[in-house]
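*Asks:* sharing a model prediction with you, sequence too.
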Amino acid sequence: LVSVLAKYENQINVFSEYLEDLPDTDEPVWILGECYNAKTEKTELLSDVHSRLWFTYRKKFSPIGGTGPSSDAGWGCMLRCGQMILAQALVCSQLGRAWRWKADAGQPEEYQRILQCFLDRKDSCYSIHQMAQMGVGEGKSVGEWYGPNTVAQVLKKLALFDDWNSLAVYVSMDNTVVIEDIKKQCRQESRGSRLRPRPCGWGEPFASGVTPEQACSNTHGNRATTCPLSQSQLLSDWRPLLLVIPLRMGINHINPVYIQALKKAEPVSCLAAVFIQACLCLPGEELIYLDPHTTQSALESEAGSGVDDLTYHCLRSPRRMKITNLDPSVALGFFCKSEEDFDGWCNLVQQEIQLKRNLRMFELVENHPSHWPPFVPPSKPDVQTTGAEFIESTDKLFESEEEFEILNV
């Protein structure tokens, strides 16, 4: 796969075209679950693409691990794609899918905080430093190229240390998504909730049929409105879900049967991306994508300060490529903010993808397979440190997970 990626990178300008060259078509264009008409909604389409956080190679950042590389050019493209898919999940969670970025407008505090998570510093939660060092637990040396499943495993582990977003990252195994396991993981108590006091000093769940307002009123009379937490915060028992499905859609080249499956997958998701180029949409049998293979200088920014974010948005015309040029080793990503979103996703997958046998990129099952080991939701080790710092002081933070690259051909 390393040689394939190198060949792909060398030829990228040969078969890539600019969006202006997109032929007139009445076929809908999907951008991460949003549908556009390329003829009449081109401005809106470009605004959507420009609003996505774009992560590329960087140079001149502090050496990884103190003595490691100070640039990820040539090896960090998959890590940057992983950053893009995770950043989109956080944007959907904190700002909503309809949010749009404008270069000359002030940005919400949540946006700045999300961007801070990905800056090229050792203390940023999802920085290239954290990802590269956490990859050591997956058997990857710093500076070594990653596959899609390895990147997904790294993101899953780093998310355990992000109390602000409290994102549940589920990585499917053996091309199988298990509904029971996902609900078990997402219904875990939010890690951040342990740091917030319960209203009125309540330490136990409210009695059946009693609302938080009633409970506060019973305790403090008319002072229910002083409760520091909203009802939604108190009753929410679902952590936002980033579902990643590593797939192998062919041997040396993508199997054409999966092209229709990919086109079916896009409309059922508010977040669909394919590792390798962080593909955004599927017009016809083509992909529009954000390319990480551009080297930019790392920004010098103090923690907590505003970020000059122009270089984190691809303002030039996005590129497009044929699906058949895609590497067959990919990972699809889906974001579900609520349990209702996830239930709706399951229904759409069953209706649109799994009706025909030849369209099945993955399996969706209700219960945990009996021949699998028991499912244990991942949990943060009881330490006050970042993921990379903890792994540096531990022989093995997690049991290294096998690269599940099952062929579906």
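*Replies:* Done, it's in. Numbering: from 1, shown residues only.

*Asks:* going forward, measure contacts and count neighbours with C-alpha atoms only.
*Replies:* Will do.

*Asks:* can you tell me the SS state at G137?
*Replies:* Here G137 is recorded as helix under DSSP: H, G, I helix; E, B strand; the rest coil.

*Asks:* hang on, I meant E402
*Replies:* Per three-state DSSP, the local secondary structure of E402 is coil.

*Asks:* any idea how many residues pack against it?
*Replies:* A count of nearby residues for E402, using other C-alpha atoms under 10 Å, gives 11.

*Asks:* for S269, same thing?
*Replies:* Neighbour count for S269, taken as other C-alpha under 10 Å: 24.

*Asks:* which one is it nearest to, not counting chain neighbours?
*Replies:* Among residues not flanking S269 along the chain, G33 sits closest, at 5.0 Å (C-alpha to C-alpha, 6 or more residues apart in numbering).

*Asks:* just the helices from the protein, written as ranges.
*Replies:* In the chain, the helices defined using DSSP state H lie at 2-15, 42-51, 77-94, 109-116, 128-134, 148-158, 179-186, 212-220, 231-235, 257-265, 339-352, 387-392.

*Asks:* need the winner for burial among those.
*Replies:* Comparing the helices of the chain by mean neighbour count (mean count of other C-alpha atoms under 10 Å), helix 128-134 comes out on top with a mean of 26.

*Asks:* can you list the residues that contact that helix?
*Replies:* Residues outside helix 128-134 that contact it (C-alpha atoms under 8 Å, 6 or more residues apart in numbering): 64-65, 72, 76, 79-80, 118-124, 141-143, 154-155, 157-158, 387-388, 391-392.

*Asks:* repeat for stretch 35-42
*Replies:* D24, T25, D26, E27, P28, V29, W30, E44, L45, P267.

*Asks:* nearest to V349 among the residues you listed?
*Replies:* Of all the contacts of stretch 35-42, the one with the least separation from V349 (C-alpha to C-alpha) is P267, at 10.0 Å.

*Asks:* distance check, the residue nearest to S269 against C281.
*Replies:* Here the criterion is C-alpha to C-alpha, to the nearest Å. By it, G33 lies 8 Å from C281.

*Asks:* same thing with L90?
*Replies:* For L90 relative to C281 (C-alpha to C-alpha), the value is 19 Å.

*Asks:* then H129?
*Replies:* Using C-alpha to C-alpha, we find H129 at a distance of 29 Å from C281.

*Asks:* might one say that E34 is in contact with V268?
*Replies:* No - E34 lies out of contact with V268 (C-alpha atoms under 8 Å); the separation is 9.9 Å.

*Asks:* for comparison:
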Amino acid sequence: LQTFQHMFEYIWDRDISNDDHENDLVVLGNTYSSKEDPTEPLPITSSVSESHGTDDTENTDDKNTNQWPDEFIKDVETRIWLTYRCGFPLIKKADQGPSPLSFGSLIRGTIDLSTINKGFTTDAGWGCMIRTSQSLLANALLNLQVGRDWRYTERSDLSVRDRKHCDIVSFFVDIPSAPFSIHNFVEQGVVCSNKKPGEWFGPSAAARSIQELCENNFDKCKLKVYLTSSGDIYEDELLHLAKENEDSEIAGADVDHFNPVLILAGIRLGVKNVNRLYWDFLKQTLSLSQSVGIAGGRPSSSHYFFGYQGDYLFYLDPHVPQNALLTASGSTHSEELLLDSSNYLDVEPKLNIQSVHTKKIRKLHLDQMDPSMLLGLVVKSKDDYLDLKKSIDEFDPNKKFLNIFSKRPTLMSSKSLSAPEEGMEDSEFVDLGVQSMNEYDCAIDDIDYDEDDDTFDEPVKKLNRAFSQPVLISKDDTFDDALTIASNSEIEFDKTASMVENPNLLESSDFNETFEEIAESESMKELESDEEPVVVS
């Protein structure tokens, strides 16, 4: 049912006018007044339409710029927008992996029948989380290497910053030798997350892929990646990452050297929807100068969120099939193009740059947002980091899902004072509670209850937490919602639903993203209708 609902929305995608003249417009740390005089309608110069599949022509969707402030529209258009692509070099199918033939690809008309038994030449139907993660990374690089004040314009006389923008786009072209191509995301998905080609990525697989690809291509991106699976950021670890320098042992090395760091927080902010407790802080993160957006966020599909107005989030939609971004050399089906790294060229004059920018305004209310997401922040310097820390520290501790600590604590039993032996993998993502504790397990076994000890309200024989934080469940979440998340604790994008209403409809092997597991005995408890949220440990 949701598949047909999304297809209906896809076909009947309407233009959105600015009907809110009270709330400011926020785009990745920049704020625009909604009370400005509306812009004059601009001529339509492109014809890519979501209802007509692929098109080689330029895409700006100018017709709905009316009623939105001009500076806001220019900022939106500057965001790099990566979408489904068709006709790229083959990604080989795994022996036991998904088939390139799917209902969605048939409906969209993106399937290549000549390669159907060999592999994938389009990511339509399965690659939206990869594309939104690419968008997040691309806009982080744009912020770092071009500057937040730069604006995209179509012109033939390219400035130095214009060319740098083209260089960044070329990192994401759809060929295996491009540093951040879909081919390399898929390859890292296999290596880091056991994802087969054609399988749906979730936030953790996307984050791991970004981390590995940035490390492998540091000479090009000059960006380190810090992953947090609990919302906890440890200053000593982050600053150590920022200080990593292969020339650090050379006499005269710059003691003030600071590698820009992309912080990726894989978070889950509720059971079925984003808990209202977190709305303000979620918007606050998008208003920070360090923000580079959010990937994820809508049931059964992933979007790239870059700003907000009131309680609506602005996003770029990757579910728009376009022809592959390719260099001019070779045929898309030639073995040379698949294997020869020389096909990755200085290709900015050849790239269809217009296809990675749009003026189309889309927004989604926070109560419709899927609670699992990948949030990105970039710190460029020590001062930039301290500014981010100050902004996070000043927010209400009971309503934020990010915390910065000086170093990673070691949780110890109140009786034995011994640290737990087992630790959660750094890149596993968990559901967030009211306040962060620690990224590692808290596993305390066989605690003998002392009647004279008032530490516990009741005897605890075995306290095993596989993850570091409780799941915050709102009183608006139903009993069935809690049971669903307990039975199926994994999230996927690009399928019929990311929260499966009936877990029996899909086999367990269909699930791929691991989040916090709630013990069935806990999830079976009825939720009380108190004003305060109920925390299930």
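*Replies:* Received the coordinates, thanks. Here the structure is a predicted model, which means the values were calculated and not measured.

*Asks:* what's the TM-score here?
*Replies:* TM-score for the superposed chains, counting by TM-score structural alignment, normalised by the length of the first structure: 0.77, backed by 341 aligned residues with a C-alpha RMSD of 2.7 Å.

*Asks:* re the thing from before, for the residue nearest to S269 of the first structure, what is the corresponding residue in the second structure?
*Replies:* Using TM-score structural alignment as the criterion, G33 of the first structure maps onto G29 of the second structure.

*Asks:* just L271 of the first structure next, same as before
*Replies:* In the second structure, L271 of the first structure lines up with S291, judged by TM-score structural alignment.

*Asks:* show the contacting residues for its match.
*Replies:* When contacts are counted by C-alpha under 8 Å, 6+ apart, S291 of the second structure touches L28, G29, T285, G376, L377, V378.

*Asks:* what is the nearest of these to S427 of the second structure?
*Replies:* Nearest to S427 of the second structure among those: G376, at 14.6 Å, using C-alpha to C-alpha.

*Asks:* excluding chain neighbours, what is closest to that closest one?
*Replies:* G376 of the second structure's closest residue in space is L264 (C-alpha to C-alpha, 6+ apart), at 4.8 Å.

*Asks:* wait, the one you found sits on L227?
*Replies:* Yes - counting by C-alpha under 8 Å, L264 of the second structure does reach L227; the two are 5.0 Å apart.

*Asks:* the more surrounded of the two?
*Replies:* For L264 of the second structure versus L227, neighbours defined as other C-alpha under 10 Å are more numerous around L264 (27 against 24).

*Asks:* quick check: whichever residue in the first structure pairs up with the more buried one vs E402 of the first structure, distance?
*Replies:* Alignment note: L264 of the second structure maps to V244 in the first structure; criterion TM-score structural alignment. Distance, V244 of the first structure to E402 of the first structure, using C-alpha to C-alpha: 15 Å.

*Asks:* V257 of the first structure and L359 touch, don't they?
*Replies:* Yes - V257 of the first structure is within contact range of L359, at 7.1 Å (criterion: C-alpha under 8 Å).

*Asks:* okay, stretch 44-62 of the first structure sits on what stretch of the second structure?
*Replies:* On the second structure, the counterpart of stretch 44-62 of the first structure by TM-score structural alignment is residues 71-89.

*Asks:* would you mind measuring the gap between the ends of the matching stretch?
*Replies:* Counting by C-alpha to C-alpha, you get 38 Å between the two ends of stretch 71-89 of the second structure.

*Asks:* likewise for stretch 88-100 of the first structure?
*Replies:* Start-to-end span of stretch 88-100 of the first structure (C-alpha to C-alpha) is 12 Å.

*Asks:* how about stretch 65-85 of the first structure?
*Replies:* In terms of C-alpha to C-alpha, the two terminal residues of stretch 65-85 of the first structure are separated by 25 Å.

*Asks:* also stretch 125-137 of the first structure?
*Replies:* 17 Å.

*Asks:* and the nearest residue to D26 of the first structure once chain neighbours are set aside, how far is that from T25 of the first structure?
*Replies:* Among residues not flanking D26 of the first structure along the chain, N37 sits closest, at 7.0 Å (C-alpha to C-alpha, 6+ apart). According to C-alpha to C-alpha, N37 of the first structure and T25 of the first structure sit 8 Å apart.

*Asks:* of those two, who's got more company?
*Replies:* When neighbours are counted by other C-alpha under 10 Å, N37 comes out ahead of the other of N37 of the first structure and T25, with 16 against 12.

*Asks:* S302 of the second structure versus T83 of the second structure, what's the distance?
*Replies:* Distance from T83 of the second structure to S302 of the second structure, by C-alpha to C-alpha: 11 Å.

*Asks:* swap in D247 of the second structure?
*Replies:* According to C-alpha to C-alpha, D247 of the second structure stands 40 Å off from S302 of the second structure.

*Asks:* neighbour count for the two, which is higher?
*Replies:* The residue with more neighbours, out of D247 of the second structure and S302, is S302; 34 against 10, by other C-alpha under 10 Å.

*Asks:* would the more buried one count as being in a strand?
*Replies:* Yes - according to three-state DSSP, S302 of the second structure belongs to a strand.

*Asks:* isn't it right up against L316?
*Replies:* No - counting by C-alpha under 8 Å, S302 of the second structure stays clear of L316, with 9.6 Å between them.

*Asks:* quick check, central residue of the first structure?
*Replies:* L86 (2.7 Å; C-alpha atoms, centre = their mean).

*Asks:* gap between the counterpart of I128 of the first structure in the second structure and L337 of the second structure?
*Replies:* Taking TM-score structural alignment, the alignment pairs I128 of the first structure with I182 from the second structure. Plainly put, I182 of the second structure is 15 Å away from L337 of the second structure if you go by C-alpha to C-alpha.

*Asks:* kindly report the same for V190 of the second structure.
*Replies:* Distance of V190 of the second structure to L337 of the second structure, computed by C-alpha to C-alpha: 22 Å.

*Asks:* higher neighbour count, these two?
*Replies:* A side-by-side neighbour count of V190 of the second structure and L337, using other C-alpha under 10 Å, places L337 first with 22 against 17.

*Asks:* secondary structure class for the more buried one?
*Replies:* Under three-state DSSP, the three-state class of L337 of the second structure is helix.

*Asks:* give the equivalent position in the first structure for it.
*Replies:* L337 of the second structure is assigned no aligned equivalent in the first structure, the criterion being TM-score structural alignment.

*Asks:* surely L337 of the second structure meets P89?
*Replies:* Yes - counting by C-alpha under 8 Å, L337 of the second structure does reach P89; the two are 7.3 Å apart.
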